[in-house]
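*Asks:* Need coordinates for the below:
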Amino acid sequence: MSTTTPMTPMSAAHHTLPTGSPLSRFGWTLADAWTITLRDLNHWVLRPGTVIVGWVFPVMIVLMFGGLFGGAIGVPGGGGYFEFLMPGMFAMTMLFGLETTMMAVTTDAARGVTDRFRSMPMSASAVVLGRCVADMLNSVVGLVIMIGTGLLLGWRWEGGSAAAPAAVGLLLLLRFALLWVGIFVGLIAGGPEVVTSVQILVWPVGFLSSVFVDPATMPGWLGAIAQWNPLSTTATAARQLFGNPGWGGESWIAQNATLMAVVWPLLLIAIFLPLSARGFRRLGG
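*Replies:* Model prediction:
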């Protein structure tokens, strides 16, 4: 009578992945990644509450800051506060989804779902890439909702038809980079309770930026940190491209915000994308 040895995470590493040319293996990776993407999207359809709350929460922040505090906040160069706030909140929305990514990755690992993926002959990159694609689709919807909210509140872009898509591209580039940070943290976290602790850090990062106020109103050292925040560079670049009021300054980072809105995300991707793939391969090993 034969017996079957249960599959363990360690034995998963011995499964044979598809062989062939690099192009063929890349095609397998994309196909596997799309399968993971569809699995994540199906979960959202079955449990839409979390996704909808994630879309509505930034709208509530806009209404709170714009309606309650907007009249007391001076806008650099004049103009309405909503015009200043909306590009910053677009960037802030790209940061808010970080917690959702971390929690989803950590939950899959804690429930053994990730181990089951590792027991299959599929690319390690496909699993994390599929998660990333699903969250990017979610972020696109969230950004569209925020832009619609801004238009309803009187926000307009004045930078021309070519500049506006460039601003949206920079915002989504930031989101793509932050997704890999969230995936990596989710993979190395010991459990959902660790992710909850990390979530607390999202708010200081968001507020220590130019999203809500001009860093020139902060103490000198604090304002310098805020200017170098990747969230600030993307928010500032978006304001410039949308033609909205923003903050200037003589510092190098203030004069090169659009450049750094590309450099910061690319740097984060270069660091955390390979770390995420490596973390997945080593998970449970």
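*Asks:* Please count neighbours and contacts with C-alpha atoms only from this point.
*Replies:* OK.
*Asks:* secondary structure element for Leu95?
*Replies:* Secondary structure assignment for Leu95, by DSSP states H and E: helix 81-96.
*Asks:* Packing partners of that helix?
*Replies:* In terms of contacts (3 or more Cα pairs under 8 Å, 6 or more residues apart in numbering; DSSP states H and E), helix 81-96 is packed against helix 48-64, helix 124-152, helix 163-188, helix 202-207, helix 230-242.
*Asks:* Ranking those helices by mean neighbour count, which comes first?
*Replies:* Highest mean neighbour count of those: helix 230-242, a mean of 28 (counted as mean count of other Cα atoms under 10 Å).
*Asks:* Also this sequence, please, to line up against the first:
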Amino acid sequence: MTALARRGDGGALADGLALLGRHLLRVRRAPGLFVLTQAMPLILLLFFGYVFGSALTLPGDGGYRSYLLPGLFTAVAAGGLMTGMMQAAQDAQRGVADRFRTLPISRAAVPLGQAAADVLVTAAGLIPLALVGWAVGWRVEAGAGPVLGAYGLLLLFRFATCWAGIHLGLLLRDEEAAAQLGSATFVLQLVSGAYVPTSGMTGWLRAVAEWNPLSAVAAACRGLFGGPAAGLADVPGAAWPMAHPVAASVGWSLVLLAVFVPSAVRRYARGGR
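*Replies:* Below is the predicted model of the structure:
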């Protein structure tokens, strides 16, 4: 039985909130990873939006850049996989996790505090991307409710991917290995509908991309934000996640949480073994 079960959900939540400040302070003192993960979407916006955008014709005044912004929001949300992995591996390799295990707190507290802090930092980090996107032509044409729903969906997905990253980081227990694997996760963004419509992909690649969770989240955000790009995923032959992107996005997030929250807590409690 884990410490989470012994203390109950209330104890785990209270301990996790107590450790939330530690993880926020950690970002403040070592902002490199935060800057990297938040600056990269801005670079991709300027590069893809003006280099690839000149070769792609999509409807609407914003053109390709209006299509690209929700995909970049999704990339930020998926970045929880890399940050969760690197921070967990760092704590494990440097012995910080072992010291926390000696304290009389829930075994779920440290990963919960890390994931919660990551979501708060991401919520703030989405603002600069939205402002730059607005400056280059992206517009929101939906009401406040759908827009808040889109941001909530992004943060839910970030929370879920962060737990997946924490599990992998505790499994690797090595900062360098986590950094290399984290960089490789960029492939998940490329094989999805985040940057280009999946309808133009070849058969097998389209199937892989449309069942990629990032494709569903990006399509859901496009639909919730509104605008000309909202209906581009609704094409004949689209897989179920693309035809029902909001439901698929919530489903993918819940599946990730159901798998990786208990596995990350168990691995943390066993010291990564």
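*Asks:* Dump the helices and strands packed on helix 81-96 of the first structure into JSON lines; add distance to Thr258 of the first structure as well.
*Replies:* Shown next, in JSON lines, are those (distance: least, Cα to Cα, whole Å):
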{"stretch": "helix 48-64", "distance to Thr258 of the first structure": "24"}
{"stretch": "helix 124-152", "distance to Thr258 of the first structure": "19"}
{"stretch": "helix 163-188", "distance to Thr258 of the first structure": "9"}
{"stretch": "helix 202-207", "distance to Thr258 of the first structure": "19"}
{"stretch": "helix 230-242", "distance to Thr258 of the first structure": "5"}
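*Asks:* how about these, which one is nearest Asp108 of the first structure?
*Replies:* Nearest to Asp108 of the first structure, of all those, is helix 163-188, at 9.3 Å by Cα to Cα.
*Asks:* corresponding residues in the second structure for the closest one?
*Replies:* Counting by TM-score structural alignment, helix 163-188 of the first structure pairs with residues 146-171 of the second structure.
*Asks:* Superposed on the first structure, what's the mean shift for the matching stretch?
*Replies:* Mean deviation of stretch 146-171 of the second structure relative to the first structure after superposition (mean Cα distance after the TM-score superposition for the first structure): 0.8 Å.
*Asks:* how close does Met260 of the first structure get to Ile36 of the first structure?
*Replies:* Plainly put, Met260 of the first structure is 32 Å away from Ile36 of the first structure if you go by Cα to Cα, to the nearest Å.
*Asks:* closest to Asp40 of the first structure out of the helices and strands packed on helix 81-96 of the first structure?
*Replies:* Of these, nearest to Asp40 of the first structure by Cα to Cα is helix 124-152, at 6.5 Å.
*Asks:* In the second structure, which residues correspond to the closest one?
*Replies:* Helix 124-152 of the first structure maps onto residues 107-135 of the second structure, going by TM-score structural alignment.
*Asks:* which residue lines up with Ala97 of the second structure in the first structure?
*Replies:* Checking TM-score structural alignment: Ala97 of the second structure goes with Thr114.
*Asks:* what sits up against the helix or strand encompassing its match?
*Replies:* Using DSSP H and E, Thr114 of the first structure sits in helix 113-118. Applying Cα atoms under 8 Å, 6 or more residues apart in numbering, the external contacts of helix 113-118 of the first structure come out as 8-9, 12-13, 108-109, 124, 127, 281, 283-284.
*Asks:* Next, count neighbours for Gln227 of the first structure.
*Replies:* When neighbours are defined as other Cα atoms under 10 Å, Gln227 of the first structure has 24 of them.
*Asks:* For PyMOL, what selects the buried ones among the contacts of helix 113-118 of the first structure?
*Replies:* Only the buried entries of these go into this PyMOL selection, using 16 or more other Cα atoms under 10 Å:
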select buried, resi 9+12+13+108+109+124+127+281
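*Asks:* of the contacts of helix 113-118 of the first structure, closest to Gly70 of the first structure?
*Replies:* Proximity of those to Gly70 of the first structure (Cα to Cα) peaks at Asp108, which lies at 40.8 Å.
*Asks:* what's the closest non-adjacent residue to that closest one?
*Replies:* Nearest non-adjacent residue to Asp108 of the first structure, counting by Cα to Cα, 6 or more residues apart in numbering: Thr114, 5.6 Å away.
*Asks:* List the residues that contact Met92 of the first structure.
*Replies:* Contacts of Met92 of the first structure by Cα under 8 Å, 6+ apart are 206, 211, 231.
*Asks:* hmm, try it at 10 Å
*Replies:* 58, 86, 171, 175, 202-203, 205-207, 209, 211-212, 231-232, 234-235 (Cα atoms under 10 Å, 6 or more residues apart in numbering).
*Asks:* of those, closest to Gly223 of the first structure?
*Replies:* Comparing those against Gly223 of the first structure with Cα to Cα places Ser209 closest, at 8.1 Å.
*Asks:* Helix, strand or coil: sort out the closest one for me.
*Replies:* Per DSSP: H, G, I helix; E, B strand; the rest coil, the secondary structure class of Ser209 of the first structure is coil.
*Asks:* That one pairs with which position in the second structure?
*Replies:* By TM-score structural alignment, Ser209 of the first structure lines up with Ser192 in the second structure.
*Asks:* Quick one: neighbours of its match, just the number.
*Replies:* Residue neighbour count, defined by other Cα under 10 Å, stands at 26 for Ser192 of the second structure.
*Asks:* which ones are touching the residue lying closest to it once chain neighbours are set aside?
*Replies:* Ranked by Cα to Cα, 6+ apart and with sequence neighbours excluded, the top spatial neighbour of Ser192 of the second structure is Ala209, at 4.3 Å. Applying Cα under 10 Å, 6+ apart, we find Ala209 of the second structure in contact with 188-194, 197-199, 201, 215-216, 239, 242.
*Asks:* which residue numbers in the second structure go with the helix or strand hosting Trp221 of the first structure?
*Replies:* Following DSSP H and E, one finds Trp221 of the first structure within helix 220-228. Mapped onto the second structure using TM-score structural alignment, helix 220-228 of the first structure spans residues 203-211.
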